[in-house]
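**Q** Return atomic coordinates for the entry below.
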Amino acid sequence: MSVFGLLNIFKELPAFEQLVTELDEKKAVPALTLPKSGRTAVLAQLYLQRRVPVVLLTGKVESAAAWIQALETWLPPGDVMRRLPEPTPLPYDRGPWSERCRADRLTVLTRLMAGQHPQIPAADMPPLIVTSARAFLQKTMPKRRFMTNTRVLRLRQIIDLEKLLKMWRGIGYEAVSVVEAAGQFSRRGGIIDIFPIATPFPVRIELFGDEIDTMRYFDPATQRSIQHNGSSSTES
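**A** Here you go, the predicted model:
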């Protein structure tokens, strides 16, 4: 249950308004000596009132999960909060990362890039990212490389299909006969299926010549359409 409506009380507190003003003016703000019970409410109201991306960094992995659970009570319904997860291997190990971890981290980067990439408009609400120090210390790709390897496809767009398929292979997507997992794509004549890393479902693209005629999500288990989609992006 969300109780974010109670946050309006902060607007009547002079100390809170002074804090917002200092943050807007980019002044140095001393550490807030708040009781644990009030920290989530203050953070939620700061995020909702200032409408800027927020990164909440915790010292422990388990603390990040606890913050997410607590913030869900104070934030309005919607997809605004994201977790930047920790890879299973420790920072000094060279073990493989899980597909879910890579997808979630790329989703966070995509959300942060909204409004900066020329083809991805800014979201109504910027993201609130919750992460641990361990996850935060993991290196990621440079911003320029991430933006260069992001492609946005839209309805009625004219594409060079062979060039597009070559680009997908170049950034690590796997060509398969049936798309079932993230990072895969397939081609059957003028029908292209692709499962972008940062989307919950794969996308089926139907072409009319070189023009994108329809785009829709589909269930990889049944291969049946779920809903129409106006655009889709792919990331390396």
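**Q** from here on, contacts and neighbour counts on C-alpha atoms
**A** Fine.
**Q** Which parts of this structure are helices?
**A** In the chain, the helices defined using DSSP state H lie at 14-24, 36-50, 61-74, 99-113, 133-136, 143-148, 161-170.
**Q** what about the third one, distance to the chain center?
**A** By that I understand helix 61-74. For helix 61-74, the distance from its own C-alpha centre to the chain's C-alpha centre is 17 Å (Cα atoms, centre = their mean, to the nearest Å).
**Q** between that helix and helix 36-50, how big is the angle?
**A** With axes from the mean of the first three to the mean of the last three Cα atoms, to 10 degrees defining the directions, helix 61-74 sits at 60 degrees from helix 36-50.
**Q** Kindly report the same for the last one.
**A** Inter-element angle recorded for helix 161-170 and helix 36-50: 160 degrees (by the same axes, to 10 degrees).
**Q** Which other helices and strands does helix 161-170 contact?
**A** Where contact means 3 or more Cα pairs under 8 Å, 6 or more residues apart in numbering; DSSP states H and E, helix 161-170 is not packed against any helix or strand.
**Q** Give me the buried positions along it.
**A** For helix 161-170, burial by neighbour count (16 or more other Cα atoms under 10 Å) applies to 161, 165, 168.
**Q** what's the spacing between it and its chain's center?
**A** The gap between the average C-alpha position of helix 161-170 and the chain average comes to 24 Å, counting by Cα atoms, centre = their mean.
**Q** And for the fifth one?
**A** If you compare the mean C-alpha spot of helix 133-136 with that of the full chain, they lie 17 Å apart, counting by Cα atoms, centre = their mean.
**Q** got a list of contacts for that helix?
**A** Counting by Cα atoms under 8 Å, 6 or more residues apart in numbering, the neighbours of helix 133-136 from elsewhere in the structure are 57-61, 84-87, 91.
**Q** count of neighbours near residue 26?
**A** 9 (other Cα atoms under 10 Å).
**Q** Any idea which of the helices of the chain gets closest to residue 216?
**A** Nearest to residue 216 among the helices of the chain is helix 161-170; the distance by Cα to Cα comes to 17.8 Å.
**Q** what's the longest strand along the chain in contact with?
**A** For the chain, the strand reaching the highest residue count under DSSP state E is reported as strand 211-218. Contacts to strand 211-218, defined as Cα under 8 Å, 6+ apart, come from residues 154-159, 201-207, 224-231.
**Q** what about residue 111, neighbour count?
**A** The number of residues packed around residue 111, counting by other Cα under 10 Å, is 20.
**Q** what's the closest non-adjacent residue to it?
**A** With Cα to Cα, 6 or more residues apart in numbering as the criterion, residue 111 has its nearest non-adjacent residue at 6.5 Å, and that residue is residue 127.
**Q** I'd like the helices of the chain as CSV, with distance to residue 2 appended.
**A** Rendered in CSV, the data for the helices of the chain read as follows (distance: least, Cα to Cα, whole Å):
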stretch, distance to residue 2
helix 14-24, 22
helix 36-50, 11
helix 61-74, 4
helix 99-113, 23
helix 133-136, 28
helix 143-148, 35
helix 161-170, 41
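**Q** Here is a second sequence; please produce its structure as well for comparison:
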Amino acid sequence: MELKQLIQIFSEHPARYSIEKYLEQKKNFQLHLKGAIGSSLSLVISALSPSKRPHVLIFNDKEEAAYFYNDLCNLIDDKSVLFFPSSYKRSVQYEKTDSSNIILRAECLKRLTSDQHPTFIITFPEAIVEKVITQGQLEENTLSIKVGEKLSPEFVEEVLVDYEFERADFVVEPGQYSIRGSIIDIFSFSDEQPYRIDFFGEDVDSIRMFDVENQLSIKKFESVDIIPNIQENLLKESRISFLSFVPNNTIFWCKNFQFSCDRIQSIYESTIEKVPFLELGEDRVSTKDYLIDSKEFLHQINEFSILEFGQKFFLAAQEVIQFNQSPQPAFNKNFDLLGQELMNNNAKQKATLFFPIIRNKSKGYTTYLKIKELKLNSKM
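**A** Okay, here's the model as predicted:
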């Protein structure tokens, strides 16, 4: 069975129609999704009709969110799926930032302010607890460059210095730039590869993204936005919660809502106790100004439509959408048990589907599609 056939099965599922009925509404709603096992939720989402409304999915932790992100990237256009991590390697309370995570966060914020909103943003409590800069401040600290416009290379370098970019012979990481004659290479904090800006006098002649390792062009662009390190270089800017940043029509999907609330509160309390102040050169600012607690999270998320899923439910629901699924049994390499399961499925008129492990080398995650049994009728 091809993947598109599997998605088609889920597109005909009654629960999918029930979800879409609410997604078409303009007013907010709260739903419970029960009985969705393994990777079935990603299959249901991939079967939904395309929507211009952003969807934010909150999972229990980074690993779980990463697995789901990779599932969804394999099922739908990965340009429509973004990962929103913490700015830090583990969590804000450990104070060690990760440049790759900062890039991913900046990419999400940049896309949310553009005309093309991402369809899905995958995240977890450690990322949600950190506040972000406002949309206005993001725009003020963004250098936009377009092909054909008059722009002095000296002005571009001046802006990059203000953004605290470092000049280098060759750019290899975000926050660096290099100048060779009429060419400026810039590694923005909102992209995974740097840009090469070619000037003809004071006219922008071309913009290309290129590979750091082989210096070969990857893609041409008509315009590009250069964003500084929004986590460290803009710490003095006022901050808002991520929930205040996203558009009002955003749909939130939350696994084990109570767990997310408790986890956000735990991170908030342990961080302000361990790191009460952030050091900004000679200045010190309160850590409280850069985090949200569970009370603020709960107050703000109630302003959005929410689909709650998982094992436990916290919010009152307008409707419970039920999936008729069960976990895959553990065979522990016992082929006799596997054979017996196949015979039992056949006797119950169930179709058994085998899925290989999908390795996405570019993303670095392994996907396990765990849906093994699909009933021959429409009830899953």
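**Q** Could you list which of the contacts of strand 211-218 of structure 1 belong to strands?
**A** 154, 203-207, 225-228, 231.
**Q** For those residues, give me TSV that also has neighbour count.
**A** Written out in TSV, the entries for those read as follows (neighbours: other Cα atoms under 10 Å):
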residue	neighbour count
154	19
203	28
204	25
205	22
206	20
207	21
225	15
226	13
227	12
228	13
231	15
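**Q** would CSV of those residues with distance to residue 49 of structure 1 be doable?
**A** What follows is those, written out as CSV (distance: Cα to Cα, whole Å):
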residue, distance to residue 49 of structure 1
154, 32
203, 35
204, 38
205, 39
206, 42
207, 43
225, 38
226, 35
227, 33
228, 33
231, 30
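**Q** Can you pick out the most distant pair from those?
**A** 207 and 226 (18.5 Å).
**Q** if we can go back for a sec, check the fit of the longest strand of structure 1 onto structure 2 and give the mean distance.
**A** Following the fit onto structure 2, the mean deviation recorded for strand 211-218 of structure 1 is 1.7 Å by mean Cα distance after the TM-score superposition for structure 1.
**Q** what range in structure 2 does that strand sit on?
**A** In the comparison with structure 2, strand 211-218 of structure 1 aligns to the range 203-210 (TM-score structural alignment).
**Q** can you pull the buried residues of the matching stretch?
**A** Of the residues in stretch 203-210 of structure 2, those with enough neighbours to count as buried (16+ other Cα under 10 Å) are 203-210.
**Q** out of those residues, which one sits closest to residue 80 of structure 2?
**A** Using Cα to Cα, residue 209 is the member of those that sits closest to residue 80 of structure 2, with 19.7 Å.
**Q** How about the closest one: what's its closest non-neighbour residue?
**A** Closest residue in space to residue 209 of structure 2, ignoring its immediate chain neighbours: residue 195 at 4.4 Å, by Cα to Cα, 6+ apart.
**Q** for residue 153 of structure 2, same thing?
**A** Leaving aside its chain neighbours, residue 153 of structure 2 sits nearest to residue 202 (7.0 Å; criterion: Cα to Cα, 6+ apart).
**Q** can you pull the contacts of that neighbour?
**A** Under the criterion of Cα under 8 Å, 6+ apart, the neighbours of residue 202 of structure 2 are 150-153.
**Q** among the residues you listed, who's most crowded?
**A** Using other Cα under 10 Å as the neighbour criterion, residue 153 leads those with 22 neighbours.
**Q** for that one, what are its contacts?
**A** Taking Cα under 8 Å, 6+ apart, we find residue 153 of structure 2 in contact with 182, 184, 199, 202.
**Q** farthest pair in the residues you listed?
**A** Across the contacts of residue 153 of structure 2 (Cα to Cα), the longest gap, 12.5 Å, separates 184 and 202.
**Q** which of the contacts of residue 153 of structure 2 line up with contacts in structure 1?
**A** Here is what carries over to structure 1 from the contacts of residue 153 of structure 2, by both residues aligned by TM-score structural alignment, their matches' Cα atoms under 8 Å: residue 202.
**Q** need the contacts of residue 153 of structure 2 in JSON lines with distance to residue 267 of structure 2, can you?
**A** Written out in JSON lines, the entries for these read as follows (distance: Cα to Cα, whole Å):
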{"residue": "182", "distance to residue 267 of structure 2": "48"}
{"residue": "184", "distance to residue 267 of structure 2": "41"}
{"residue": "199", "distance to residue 267 of structure 2": "47"}
{"residue": "202", "distance to residue 267 of structure 2": "49"}
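**Q** Out of the contacts of residue 153 of structure 2, the closest to residue 75 of structure 2 would be?
**A** Distance ranking of the contacts of residue 153 of structure 2 against residue 75 of structure 2, using Cα to Cα, places residue 184 first at 37.3 Å.
**Q** which non-adjacent residue is nearest the counterpart of that closest one in structure 1?
**A** With TM-score structural alignment defining the correspondence, residue 184 of structure 2 maps onto residue 192 in structure 1. Setting aside the residues directly before and after it, residue 192 of structure 1 is nearest to residue 205 in space (Cα to Cα, 6+ apart), at 5.0 Å.
**Q** now swap in residue 165 of structure 2 and tell me
**A** Nearest in space to residue 165 of structure 2, with sequence neighbours left out and distances taken as Cα to Cα, 6+ apart, is residue 175 at 4.7 Å.
**Q** number of nearby residues for that neighbour?
**A** Residue 175 of structure 2: 23 neighbours (other Cα under 10 Å).
**Q** what residues are up against it?
**A** Residues touching residue 175 of structure 2, when contacts are defined by Cα under 8 Å, 6+ apart, comprise 164-166, 186-189, 228-229.
**Q** could you measure the closest residue in space to residue 122 of structure 1 that isn't next to it in sequence against residue 52 of structure 1, distance?
**A** Distances taken as Cα to Cα, 6+ apart put residue 115 closest to residue 122 of structure 1, at 3.8 Å, once the chain neighbours are dropped. Per Cα to Cα, to the nearest Å, residue 115 of structure 1 is found 12 Å from residue 52 of structure 1.
**Q** Find the nearest non-adjacent residue to the residue most central in space within structure 2, please.
**A** When Cα atoms, centre = their mean is applied to structure 2, the residue found nearest the centroid is residue 83 (2.2 Å). Counting by Cα to Cα, 6+ apart, the nearest residue to residue 83 of structure 2 once its immediate chain neighbours are dropped is residue 122, at 4.9 Å.
**Q** Residue 23 of structure 1 and residue 29 touch, don't they?
**A** Yes - the pair residue 23 of structure 1 and residue 29 qualifies as a contact (Cα atoms under 8 Å) at a distance of 7.3 Å.
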